[in-house]
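K.L.:
model this:
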Amino acid sequence: MNRDELYTIAENWFQENNWKPFTFQKDTWKAFLQGKNGLLNAPTGSGKTYALWFPIILNYIKANPRYKTNHKKGLKAVWITPLRALSEEIRQSAERVAADLGTQMTVGIRTGDTTTKERTSQKKQMPDLLITTPESLQLLLASKGYEKIFKDCTAIVVDEWHELLGTKRGVQMELALSRLKTISTALRIWGISATIGNLEQAREVLLGTDPEVLENSVLIKAKLNKKITVKSIIPKKMETFPWRGHLGLHLLEDIIPILSASKTTLLFTNTRSQCEIWFQKILENHPEFAGEIAMHHGSINKETRAWVEQAIRNANLKAVVCTSSLDLGVDFAPVETVIQIGGPKGVARFLQRAGRSGHQPGKESVIYFLPTHAMELIEASALQEAVKHTVVEDRIPYLNSYDVLLQYLTTLAISDGFYPDEIYAEVINTFCYQALSKEQWQWLLNFLVLGSQSLQTYDEYKKIEIEEDGKFKVNNRGIAMRHRFQIGTIVSDANLTVRYQKGGYIGSIEEFFVSKLSPGDIFTFAGRNLEFIRIKEMQVHVRNSSKKTNKIPSWMGGRLTFSAQMSELLREELYKASSPNSSKKGKLSAELISLKHIFDKQKEESIVPKPSEFLIETFKTRDGYHHIFYPFEGRFVHEAMGSLLGYRISLLSPITFSLAFNDYGFELLSDQEIDLQQVLDNNLFSTDFMLSDLQKSLNATEMARRKFRDIAVISGMVFTGYPNKGVKMKHLQSSSQLLFDVFRDYEADNLLFQQAFTETFEHQLEEGRLRLALERIAQQEIVWKACQKPTPFSFPIITDRLREKLSSEKLADRIKRMTALLTKK
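P.N.:
So this is what the prediction gives:
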C-alpha cells in the first residue's frame, strides 16, 4: 500500500466522523510515514492524539498488507504520559482508531495503578500499543529479556514533553530513549508539547545530540488561532495597603453568577490547602451547590479523582475546585469557564489552564482572574499582555544529573547487565550527558562496583559485580528487589495515607504536616473535618468531626515563584503606571486603572519606579529599621539577593538582619540604621565574587544538604523502604546527612556531593537569573527614598514577616491597626 492510499484511509475516517483533519495532523502523518522523528507543538483539545495514533497504525498496515486476517502480535508502539490520570483517555483514542481501521491491534496500560494480574499477562504477551509512564518504562528496562520486548517497536511518543523537560523525569526519558534507539533500529521518536519558549531546544533534548537523528527530524507547529479571553474580577472596594493572606474569599459572591451561568466551571487554586478552603466556603455560603460541586487535587484518592473526571465529562458537575492536578491533557468538552484564583506565577501555566475551557477546535477559551490581594491585579494586567503577544517561558533542561544516571545503570545491571563501552557511547549522545568525560564515567562505574572512596569498607554500597567477559551485573536478589521499589526521580516529603479508624481510604498528606498534630486535633481534608487519632504504620487514623477548624494541610509544593518572563511583564506593567500620562484613557488596562488610588498613595510617600530606576525605601517602625528593595524578580531570586546584600552590608559594619521577601521585593530589617549612602558607594550590586559571597551568605551548605537527600535517594545510596513499611523521613534525612558530612570532610570531589551544590545554585536559587538581575540594576539609577512610614508597595512584604510570629486572627487585627494608622489623613 503506498502513502497516498494510507492517507486516504485516514481522511475517510475523519469524514465518517464529520471532521476534517487539520494541516498539522496531515503534516505529522506525512513526516512519520517518511521515517522522520519530531516534536509536535499543539494546544490541548486540538486533536494531537490523532495526529500520532494514525500514522503509527497506518505504518503497521503498510508493513502488513494482510493485517485484517493475519495479525502479528508484539509491542509496536509506546505512548508515554507524565500523568497516570491521562492514560484512560489516550487508550480510548487508540482503541477507536485501531478498531475502526479493521486492525486486530490490542491496547494496554501499564502504570502504578495496573494490577499484578494485568502485569503478569502483559509479561506473557505485550499489547501492540502500550500506554505507560516514565517510571513504568524504566521498570520494563529492569526486567530480564527486555531487548526482546522492544526489538520490533516502531514508535515512542512522549506526550506533554514540556512537563517532563527541565525535570529529572525528563532526564530519565532521555536515558531510556538512548537505549531503545540501539535496540530497535526502526524506532521513530516523537514528542508532543504545548507552547514553550525554547521549542527548538526541547526537540534536541528529546532526540539527543546525534546529528544524523536531528537532521532526520521535524518541528511541526499547529497554527490554530485559539482565542483566549482574560477577564479580571475587580473588587468594588479595594484596600490601599494590600497584604497577602485573604485567599480571595472576599470575592466569593462575585463568582456565584459566573458559576450559575456556565455549564461547568473549573476553579484553579495554587495550593491544595487553598483548594480545600475554597471548596468548604462555597458550600458553607451556598448549600444549594451540594452534589453539584467537587474537589480535585493530587492527594485525594484515585477513585474519587476518577469519579470527578468522569462527572466533568458527563456534564454532571457545576463546578470543580482543583489544583494543577487538572492542568494537563484530560479532555473536558463541557467546561465552558475557568477561574484562576490568585496569580499563577507563570504565563505557560496560565495559558494551559485557560485552554481547559472551550476545549474543542475553534472554541473560545474564557478565563477569569480572581486576585487574592490588590497587587495581583498588576499580574492580571501582565497576563493580558502575555496572551496578546504569546510570550511563554523556556524550560531549562538538566545537565549532568549523576544520580539519575547511577539509577539507570543499576536498572540495566539488574535486568540483563551491560557493557560499559556500549552504554557510554549511548549516554554521551543524550543532551543531559553530552559533556560527560571518560574520567567521570569511570568514577560512576567505580561507585557502583566499590562504593565511593570514603565508603569502600561498607559492603552495602557495592551493588554491581563485574563478570569475566567485562559485563556489569547485579546478582544479588535483595539489591535487585530494593532497586525496583525505588525506581523514579520524584522525591517528596514522605506521604502518609489518611484512613478512617474503621477502614476507608481518604487520601494522602505529607509527614511534615502530620508531625505538627496532636491527638484530638481537627483538620480539614478532602472536604471533610477530621479528628486526628494517631499514626500507625505510615497511616494517619482519623474520624469525622463536627467541630470547626482552621487547620488545613499544607504541602511542600505550595511555594511557587515568578518565572523570568512573568517578572519582565510585571515590570513593564508597573512602568506604565509610573509615567505621567499614564492616566490617559487607552494607555492603561482596566486592572491598572482600578489600582490608581494605590499608585497615588505610593507616590505621596515614595515613587512608582520608571524603567531606568531601581527603588529602595527605608523607614522606621516599632519593629526596627526597614530597608526595602524592589527588583520585581520573583521570590527565589529575592531570597538569594536579600541574603547576598545582607552579607555584603555586614562586611562594612557588623549588623544582623532578618529577611522577608515576596515576588515584588525583599526587606532587610535590623535594630540599627544602615548608612545606605556608604553601602551604595561600595558597589553593592556588583556581580564580582557573586558566587563565593552567595555561598557564605546563604548557608549554601545547609541548602545543599537538603538537596543531597533527594540525590542520595535517586542514586540508590539511601533506601526509602518497602511499600507500607516506608523509612521515616527523619531517618532518611539523618542517613543522607551523615553521607553528606562524610563526603564534605573526606571526599570533596565526590560527584554526587558536588551535584548537590550545582543544583542548589542553578535550580533552587536561580543563580543565572540573579546575575542578570544584578547586571540590570547596575545599569539603573538607584533611587533611595527615606520614608516616614510604610508605603503600599512595602506593606505586603512587612506583613508577611509578621505572619511567622502571629496567629491568623492576631495578624488580621494587627494589620487592621497598622492600616488605620497609615490611612489617617
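
K.L.:
C-alpha from now on. contacts and neighbour counts both.
P.N.:
Will do.

K.L.:
can you get me a residue count around the residue nearest to residue 366 when sequence neighbours are not counted?
P.N.:
With C-alpha to C-alpha, 6 or more residues apart in numbering as the criterion, residue 366 has its nearest non-adjacent residue at 4.9 Å, and that residue is residue 229. Neighbour count for residue 229, taken as other C-alpha atoms under 10 Å: 14.

K.L.:
check contacts around residue 229.
P.N.:
Residue 229 is in contact with 364, 365, 366, 367, counting by C-alpha atoms under 8 Å, 6 or more residues apart in numbering.

K.L.:
save these as CSV, and put in neighbour count and secondary structure too.
P.N.:
CSV is the format used below for the contacts of residue 229 (neighbours: other C-alpha atoms under 10 Å; DSSP: H, G, I helix; E, B strand; the rest coil):
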residue, neighbour count, secondary structure
364, 19, coil
365, 23, strand
366, 21, strand
367, 26, strand
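
K.L.:
another one to check against the first:
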Amino acid sequence: MNQFADVWFHNQGWEPHTFQRKAWSAISKGHSGLLNAPTGFGKTFAIWFGVLAHYYEDKAYQKQKKRHRQTKLHAIWITPLRALSKEIYKATTKVSDDLDLDYTVELRTGDTTVAQRQKQRKKPPQALITTPESVHLLLASKEAVAFFSALEFIVVDEWHELLGSKRGVLVELALSRLKAINPRLKIWGISATIGNLGEAQEILLGKEHNGVMVKAALKKQIAIETVLPDSLEKFPWAGHLGIRLLDKVIALVRQYNSTLIFTNTRSQAEIWYQQIIMHYPEFAGILAIHHGSLSDEVRFWVEDALHEGRLKAVVCTSSLDLGVDFRPVDCVIQIGSPKGVARFLQRAGRSGHRPHETSYIYYVPTNSLEIIEGDSLKYAVKEQIIEQRIPYVRSFDVLIQYLMTLAVGDGFAANQIFEEVRGTHCFASVTRQEFDDCMAMLIHGGKTLHAYDDFHRLVLQDGIYRVESRKLAMRHRLSIGAIVSDAMMKVKFMSGKYLGSIEESFISKLNTGDVFWFSGRQLELLHVRNMEVVVRPTSKSKGVVPSWMGGRFSISPDLGVAIRHSFQAIQQTKRVSPEIEFLRPLFEEQARRSALPKTDELLVEYISTKYGYHLFVYPFDGKLVHEGMAQVLAYRLGKIKPATFSIASNEYGFELLSATDYPVDDNFIKDLLSPNHLHQDITSGINVQEMARRRFRDIAGIAGLVFQGFPGKGMKTKHLQANAGLFFSVFEDYDPTNLLLREAYDEVFDFQLEEGRMQLAFERIADHAIVLAFPKNLTPFSFPIFSESFREKYSNEDWQSRLELLKLQLEGKVE
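P.N.:
Predicted structure coming up:
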C-alpha cells in the first residue's frame, strides 16, 4: 500500500498499474532497481510516490531527519535533457500541491540562475531535478560531502539514453562518490526497452548488486504505415523523394489534431519547415520548428504551445524524442530512415501518449530504395529486435576531469577514490599504474608537460589532494561536462534578440549579405563579431540551410539485420508487404540488368562506364561501416595494382571507382573480402593518425588540457584544434603510451571506424556465396550509390539536371 499514491490516483480517477505497485513495494523495502515500461504509462509516478512514502513514513529516516536542524537534500532526479527536467518538475510539483505536502522540488540545470544555485546550496529543497553535469558541479563545490550527507535517493531517468555516451560515465562516477558518502543510498533507473537491459542495470547499480528489475507487462500498440509515392523511380537517389511527398505528408497532418514531424538532422528540419510554409502559407502560426540549436526561449514556447494544443504540427529532431509529455499529439511522421529500431519506437511513443492508446507513426522514405525500410521496421517491431547500448570503458579524459572536480570541491584521498572508481563498469579494468598516470597529469603534467605551471594543478595537503588556484578552479567549473561539438556561434538580430546557435565551420563559409535559413526564418548575414552572428530578416529567395556535424550517423546493426531480412522477401511472390509489392518493378529491373541476392549471398557488381571501372558491393551494414570497408578494399586493390580510387557509399552498399581495370572473378573477390589481417589493413589503408588527431581535440577538452573559453567568448575551432594538435604531436613523439593518446586511437577504431562491426561484416561475408555480376550499365541498386559521388563532382545547380539526364538514358527514354 502507498497511501499518498492511493489518494492522488483516486482523485485523478485513475487505477494504478501493477508495475507501479511493484515499484512502490520494492522502494518501501529499501531496494534499488531498474524500471522498464512503455512511454505514457506513468513511469515517473511509479518511482515518485515511492520516494514520497519513504520521506514521510520510513522510521529510520524520520529519526535522522529530527537530528538535522535544517532541511537536507532527500532525492536527486537526473535527466539527460532540460526539457525533460521541466516536465518532471511540473509533474512532481503538482503532486505536492494537490496533496498539500511540504515536500519541495526545485530545478537545477544550465538555466538556473547563480542566485538560485547559492540559495539551493544554503537551504536545499527536499528534491532536486537536475542533469549529470550539474551533479558534478555540486561535487565541485566546497562542503559537497555535507550537502549530500542525508541523500536517500538518486533516480536516473532515460538511463538508456545516457548509457552509450560519456555522460553515462559522468553518472557512473557521481554514483560511486555518492554511494561512498551515503551507504544507505537507493538508486533507481528508468529505461526504455534496450537489447542489454540486464547489463544496463548492472552498470547503474554496480556489480553483484541486489537490485530489482520492475518490468511492465504492457504492450504498446503501434500502427506503422509507409507513405508511398504515386509512381516508382527505378533509378532513385538519396533525398530525391522526400520533399516530393510533401502533399501526402500535409494530407496526414490535416487528418490529426496535432503531429510531430521527425527528421534526423537539424538541416533537414529547417528544409521541411521552409518547404511547408512556402507551399502551404496557411500553416504560418500553427506550424513550429524545434531542434537543439534554437534558443531556450523558442524551444520552451514550442513545448508550451504543443502542451496547450495551439499548434497543428512541429517539425523537430531528437530534441523531442525523450519523455516530454505532449498529451495532444496523436500522430508522428518520420522523414527518412530512423537509422535505428529503438529510435523509431521512441518517436512512435510520442503519439498516443496515454495508457492503451495506439501510437500512429508514418514512415516517409527519401528515395525509392529506402521504401524497403518500412517493411524492415515492421518486422523489427514485430520480432522485438531492439538495439543494445554499448557503454564506454576506460574513458580516461572523463576520469581526469572527475579527479579535478573532487579536488576543486572538498579534495580527495587518492587510495579511497581509486577503490571507488574501480567499482564502476567504465573503470573496472584500470590498474593502479594507470590511475597514478592520471594523477601525474594533474599533479605535474605527466612525463611531458611538467615544465608548464598551468599543468601543476593538484596540491597534496595532509593526505588530501586539492586545487589551490582560484583561477584553475573557476576554469574547471566552466568546463565540466562531456558534451563536445564544433565551436558554436550565437545568432542574433540587430536588436540583440537571440535566435539560437550555429557551428562556426558553417558560418566561416558565408560572406556578408549571404542568406541562410535558420529557426524557420530567412536571414541575411550582416556581420560576425567575436562569436556572434548578427543577422536581419530578408525576403531574398535563395538561401542555404545550415549543416551541423552531429547529423551524420549510420543505421544500427539491428536495423541492418531487419533490412537484410526484408531483402530475402524480394524473392517471394505471395504474402509480401505493401512495401515489397510496390518495389517489385525495381527488383525486376535489378534482376534483369544484374542479379538479386538471396539469403546468405553477397551481390558484387563490376561495371565499366565512361567514368571508369566501378566495383559495387552490397553488405547492407550502414554507411559508416561501408566507408571503412571501402577504404580497406582500396588499400588491398592498391597492393595488387597501384591505382587512385574515389569512394561512395550509402546504407546498403559502397562503390570503388578507378581508371584501372582489375581481373575480377569469384576468387579475386573472395580474397579481397577476406577477414584475415583486417586490423593491420585498416591501420595501413586508412589515415587513422589524422582521425585520432581530430578525435583528440574532444578528449583534450574534456580532460582540461585545452581550455574551451568563457561563456559567450568561446575559443575559435581552429585555435582549439591547433592547441590540441600540439599536445597530440608532443605525446606521439615523447609519450607514446600516454593514456589520452591511446584513448583517441581506441575511440577511432571503436566508434568512427566501428572496427567491431566491420570485423563482423567481413566474417559474415566470408560465409556468404558471392554473386558476381558484370552489368553493361548502372543498375537500380548501384545508381543511388553512384549519385552520391556524382553530387560531389558537379555544382549544386548542375548535378540534379545531369543526374536526371543520366537516369533517362538508363531507362532508354533519351539517347
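
K.L.:
quick one on the thing from earlier: export the contacts of residue 229 of the first structure to CSV and tack on distance to residue 258 of the first structure?
P.N.:
Shown next, in CSV, are the contacts of residue 229 of the first structure (distance: C-alpha to C-alpha, whole Å):
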residue, distance to residue 258 of the first structure
364, 16
365, 14
366, 11
367, 11
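
K.L.:
over in the second structure, see which of those survive.
P.N.:
Checked against the second structure using both residues aligned by TM-score structural alignment, their matches' C-alpha atoms under 8 Å, the contacts of residue 229 of the first structure keep these contacts: 364, 365, 366, 367.

K.L.:
the last one contacts residue 340, doesn't it?
P.N.:
So that's residue 367 of the first structure. Yes - applying C-alpha atoms under 8 Å as the test, residue 367 of the first structure and residue 340 come out as touching, 7.0 Å apart.

K.L.:
find residues that contact each of those two.
P.N.:
With contacts defined as C-alpha under 8 Å, 6+ apart, no residue is shared by residue 367 of the first structure and residue 340.

K.L.:
which residue numbers in the second structure go with stretch 423-430 of the first structure?
P.N.:
Per TM-score structural alignment, the counterpart of stretch 423-430 of the first structure in the second structure is residues 417-424.

K.L.:
and the matching stretch, what's buried?
P.N.:
For stretch 417-424 of the second structure, the neighbour count (16 or more other C-alpha atoms under 10 Å) marks 417, 418, 420, 421, 422, 423, 424 as buried.

K.L.:
tell me, the helix or strand hosting residue 474 of the second structure lands on which residues of the first structure?
P.N.:
If you go by DSSP states H and E, residue 474 of the second structure is part of helix 470-479. Aligned using TM-score structural alignment, helix 470-479 of the second structure spans residues 477-486 in the first structure.

K.L.:
go on, stretch 752-765 of the second structure?
P.N.:
Going by TM-score structural alignment: stretch 752-765 of the second structure matches residues 764-777.

K.L.:
contacts for the matching stretch?
P.N.:
For stretch 764-777 of the first structure, contacts defined as C-alpha under 8 Å, 6+ apart pick out 564, 614, 631, 633, 636-637, 639-641, 685-687, 690, 761-762.

K.L.:
ditto for stretch 811-823 of the first structure
P.N.:
In contact with stretch 811-823 of the first structure (C-alpha under 8 Å, 6+ apart) are residues 241, 789, 790, 799, 802, 803.

K.L.:
write the ChimeraX selection for whichever of those residues are buried.
P.N.:
The ChimeraX command for the buried members of these (criterion: 16+ other C-alpha under 10 Å) is given here:
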select :241,789,790,799,802
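
K.L.:
make JSON lines out of the contacts of stretch 811-823 of the first structure and add distance to residue 487 of the first structure and secondary structure.
P.N.:
Below are the contacts of stretch 811-823 of the first structure laid out as JSON lines (distance: C-alpha to C-alpha, whole Å; DSSP: H, G, I helix; E, B strand; the rest coil):
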{"residue": "241", "distance to residue 487 of the first structure": "49", "secondary structure": "coil"}
{"residue": "789", "distance to residue 487 of the first structure": "55", "secondary structure": "coil"}
{"residue": "790", "distance to residue 487 of the first structure": "51", "secondary structure": "coil"}
{"residue": "799", "distance to residue 487 of the first structure": "43", "secondary structure": "helix"}
{"residue": "802", "distance to residue 487 of the first structure": "42", "secondary structure": "helix"}
{"residue": "803", "distance to residue 487 of the first structure": "39", "secondary structure": "helix"}
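
K.L.:
quick one on the thing from earlier: tell me how far the match of stretch 752-765 of the second structure is from the chain's mean position?
P.N.:
Stretch 764-777 of the first structure sits 21 Å away from the centroid of its parent chain (C-alpha atoms, centre = their mean, to the nearest Å).

K.L.:
do stretch 383-402 of the second structure as well
P.N.:
When distances are taken as C-alpha atoms, centre = their mean, stretch 383-402 of the second structure is centred 12 Å away from the chain's centroid.

K.L.:
which stretches in the stretch 701-825 of the first structure count as strands?
P.N.:
Along the stretch 701-825 of the first structure, counting by DSSP state E, counting those that start in this stretch, strands occupy 721-722, 725-726, 781-786.

K.L.:
now for the helix holding residue 474 of the second structure, which elements pack on it?
P.N.:
Applying 3 or more C-alpha pairs under 8 Å, 6 or more residues apart in numbering; DSSP states H and E, one finds that helix 470-479 of the second structure makes contact with helix 396-408.

K.L.:
quick one: contacts of the helix it packs on?
P.N.:
136-137, 139-142, 166, 169-170, 173, 412, 438-439, 442, 458, 465-467, 473, 476-477, 480, 482, 699-700, 702-704, 739-740, 743.

K.L.:
in helices, which of the buried residues of stretch 417-424 of the second structure appear?
P.N.:
Using DSSP state H, the subset of those located in helices is 417, 418, 420, 421, 422.

K.L.:
now do the contacts for the second one.
P.N.:
Okay, so that is residue 418 of the second structure. Residue 418 of the second structure neighbours (C-alpha under 8 Å, 6+ apart): 432, 435.

K.L.:
residue 145 of the second structure versus that one, what's the distance?
P.N.:
Distance, residue 418 of the second structure to residue 145 of the second structure, by C-alpha to C-alpha, to the nearest Å: 18 Å.
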